[in-house]
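Engineer: the sequence isn't on hand, but the structure is:
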């Protein structure tokens, strides 16, 4: 190990000298050595564990921004956009935060440039949403996400093998001009001895909906299938949207 450290320091010195000779300026304060855990843009890329996480200090700032929505009486659209931007950035590795940021964007909306810094009343909807966002960040903020997440096909294969456990479900759906159908699958327990359960869900279109276009039918079937699955699983308000 001492020999490897000395070699690393020698290579570092060579790299710094080479950059100086080429006129390339280095920020030595932010420079990192070759490592299996690198920090960039507020994230930690841990290739040893295969995880992407939010830096601890940035997580504190994220929570502070979210709590501002609940504690402040008025905020400008600029300030609201700053909260949204920070939450959107770190939603890359905080599970279930992205869909809440989408809702935040809807509530913030757009204003004329002349009103961008004008104070706005923080509504009850914003306060309620901030509580949801805070709960998500507190629960999942330190957990991170896989650095190399499985693609959809391999994730579904792992689900069908029972590797993901009973807390995961798979929902697939299709649509026609007559209505929609969905197949809900889930395991009754952790292996061994687990059994795959299946539930067929069917429904018709809401009265007055124009379902002549296939793309629209497929999109409309998604929330309808999710709502039906939520009732079967008794999830209540935990199922929000198919966006994630």
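Structural biologist: Thanks, I have it. The model shown is predicted, which means the values in this text are computed figures rather than measured ones.
Engineer: switch to C-alpha atoms for all contacts and neighbour counts from now on
Structural biologist: Noted.
Engineer: where do the helices sit along this structure?
Structural biologist: For the chain, the helices defined by DSSP state H cover 2-21, 56-71, 77-90, 97-108, 124-140, 152-161, 214-233.
Engineer: make TSV out of those helices and add distance to residue 182 and mean neighbour count.
Structural biologist: Below are the helices of the chain laid out as TSV (distance: least, Cα to Cα, whole Å; neighbours: other Cα atoms under 10 Å):
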stretch	distance to residue 182	mean neighbour count
helix 2-21	57	11
helix 56-71	36	17
helix 77-90	31	19
helix 97-108	22	17
helix 124-140	28	17
helix 152-161	16	13
helix 214-233	6	17
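Engineer: distance to residue 173 added to those helices, as TSV?
Structural biologist: Listed next are the helices of the chain as TSV, based on distance: least, Cα to Cα, whole Å:
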stretch	distance to residue 173
helix 2-21	54
helix 56-71	35
helix 77-90	29
helix 97-108	21
helix 124-140	28
helix 152-161	15
helix 214-233	7
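Engineer: mind checking which of these is nearest residue 181?
Structural biologist: Residue 181 lies closest, by Cα to Cα, to one member of the helices of the chain: helix 214-233, at 7.5 Å.
Engineer: show me what that closest one is packed against.
Structural biologist: In this structure, helix 214-233 packs against strand 169-175, strand 180-187, strand 196-203, with contacts taken as 3 or more Cα pairs under 8 Å, 6 or more residues apart in numbering; DSSP states H and E.
Engineer: relative to strand 196-203, how tilted is the second one?
Structural biologist: Orientation note: strand 180-187 sits at an angle of 160 degrees relative to strand 196-203 (axes from the mean of the first three to the mean of the last three Cα atoms, to 10 degrees).
Engineer: got another one to weigh against that:
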């Protein structure tokens, strides 16, 4: 999926450059440079979250295997180093959570600007497509309509993948404490039982959430919220456009009369 996003960025930027008319190279660079910065930031975030998610999966898979063993054996655990292993895994999990929060603080402002710009561009390009379709001028201005549709696809793919990456990372980061709670112990193993209970309570304070300057979370819900808000504003703009055209025709008819 990440290769699809990179390919989409490259193709989108190349098509935008060669389909636009500029007097000199500086005009092309003005259009290309901000998009390449956004592409670089997004791809860096994608790669970082993929690595962190794999680390979380290693910890969770080991804990899940131990959880299955606790369900199958009557007396569990049988390993004398069980408590040390659990503490080590939880410490690794805490370090990964701290790294994720540091990454979030680095990309927090980028997320805020990215969501704002993408939302405005998405609404404007959707309005262009809707306007050409409603007025029947899509054959006359097909190049502009195709460019707007291309931009809508780019914004949609980028929003989907960033939201999905953040949601999957948070899912793996918050899954650990749910696995620890599901361990089954013999009541006589007081030390091991107390260790799991203590570690589970500690992990409750390490909840992972990717946000934009702590204003809103970057997750799957954001994608649906942005799409819903974009279509709501689109319908409002189309209605305002119809009312304006109706008022203009009334003024014109009254002037002619």
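Structural biologist: That came through, no problem. The model shown is predicted, which means the values in this text are computed figures rather than measured ones.
Engineer: please state their TM-score.
Structural biologist: In this superposition the chains share a TM-score of 0.22, using TM-score structural alignment, normalised by the length of structure 1; 78 aligned residues with a Cα RMSD of 4.5 Å.
Engineer: can you tell me which of the helices and strands packed on helix 214-233 of structure 1 is packed in deepest?
Structural biologist: Among these, strand 180-187 has the highest mean neighbour count (mean count of other Cα atoms under 10 Å), at a mean of 20.
Engineer: who are the packing partners of that one?
Structural biologist: By 3+ Cα pairs under 8 Å, 6+ apart, strand 180-187 of structure 1 packs against strand 169-175, strand 196-203, helix 214-233.
Engineer: what's in contact with the first one?
Structural biologist: With contact meaning Cα atoms under 8 Å, 6 or more residues apart in numbering, strand 169-175 of structure 1 is reached by 156, 159, 180-187, 214, 217-218, 221-222, 225-226, 229.
Engineer: and residue 202 of structure 1, how close does it get to residue 223 of structure 1?
Structural biologist: 13 Å (Cα to Cα, to the nearest Å).
Engineer: rewinding a little: so which of the helices and strands packed on strand 180-187 of structure 1 comes closest to residue 13 of structure 1?
Structural biologist: Among those, strand 169-175 sits nearest to residue 13 of structure 1 (Cα to Cα), with 52.8 Å.
Engineer: any chance of the helices and strands packed on helix 214-233 of structure 1 in TSV, plus distance to residue 129 of structure 1?
Structural biologist: Formatted as TSV, those follow (distance: least, Cα to Cα, whole Å):
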stretch	distance to residue 129 of structure 1
strand 169-175	26
strand 180-187	29
strand 196-203	31
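Engineer: do you know which of those strands lies nearest residue 87 of structure 1?
Structural biologist: Across these, the minimum distance to residue 87 of structure 1, taken as Cα to Cα, is reached by strand 169-175, at 26.9 Å.
Engineer: can you give me the angle the closest one makes with helix 152-161?
Structural biologist: Relative orientation of strand 169-175 of structure 1 and helix 152-161, computed by the same axes, to 10 degrees: 120 degrees.
Engineer: so strand 169-175 of structure 1 versus helix 214-233, what angle?
Structural biologist: Inter-element angle recorded for strand 169-175 of structure 1 and helix 214-233: 140 degrees (by the same axes, to 10 degrees).
Engineer: can you lay out the helices and strands packed on strand 180-187 of structure 1 as TSV showing distance to residue 130 of structure 1?
Structural biologist: As requested, these are exported to TSV (distance: least, Cα to Cα, whole Å):
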stretch	distance to residue 130 of structure 1
strand 169-175	27
strand 196-203	34
helix 214-233	23
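Engineer: out of the ones you listed, the one nearest residue 88 of structure 1 is which?
Structural biologist: Across those, closest to residue 88 of structure 1 is helix 214-233 (Cα to Cα), at 23.1 Å.
Engineer: if we can go back for a sec, and the helices of structure 1: which comes nearest residue 37 of structure 1?
Structural biologist: Shortest distance between residue 37 of structure 1 and these, using Cα to Cα, is found for helix 56-71: 14.1 Å.
Engineer: residues near the closest residue to residue 159 of structure 2 other than its chain neighbours, how many?
Structural biologist: Distance criterion Cα to Cα, 6 or more residues apart in numbering; nearest residue to residue 159 of structure 2, sequence neighbours excluded, is residue 223 at 6.5 Å. Applying other Cα atoms under 10 Å, we find 19 other residues in the vicinity of residue 223 of structure 2.
Engineer: gap between residue 223 of structure 2 and residue 165 of structure 2?
Structural biologist: From residue 223 of structure 2 to residue 165 of structure 2 the distance is 12 Å (Cα to Cα).
Engineer: just checking, the residue nearest to residue 159 of structure 2 touches residue 161?
Structural biologist: No. Assessed by Cα atoms under 8 Å, residue 223 of structure 2 is found out of contact with residue 161, at 9.6 Å.
Engineer: in what helix or strand does the spatially most central residue of structure 2 lie?
Structural biologist: The structure's structure 2 has its C-alpha centroid closest to residue 163; by Cα atoms, centre = their mean the separation is 1.7 Å. Assigned by DSSP states H and E, residue 163 of structure 2 belongs to helix 142-181.
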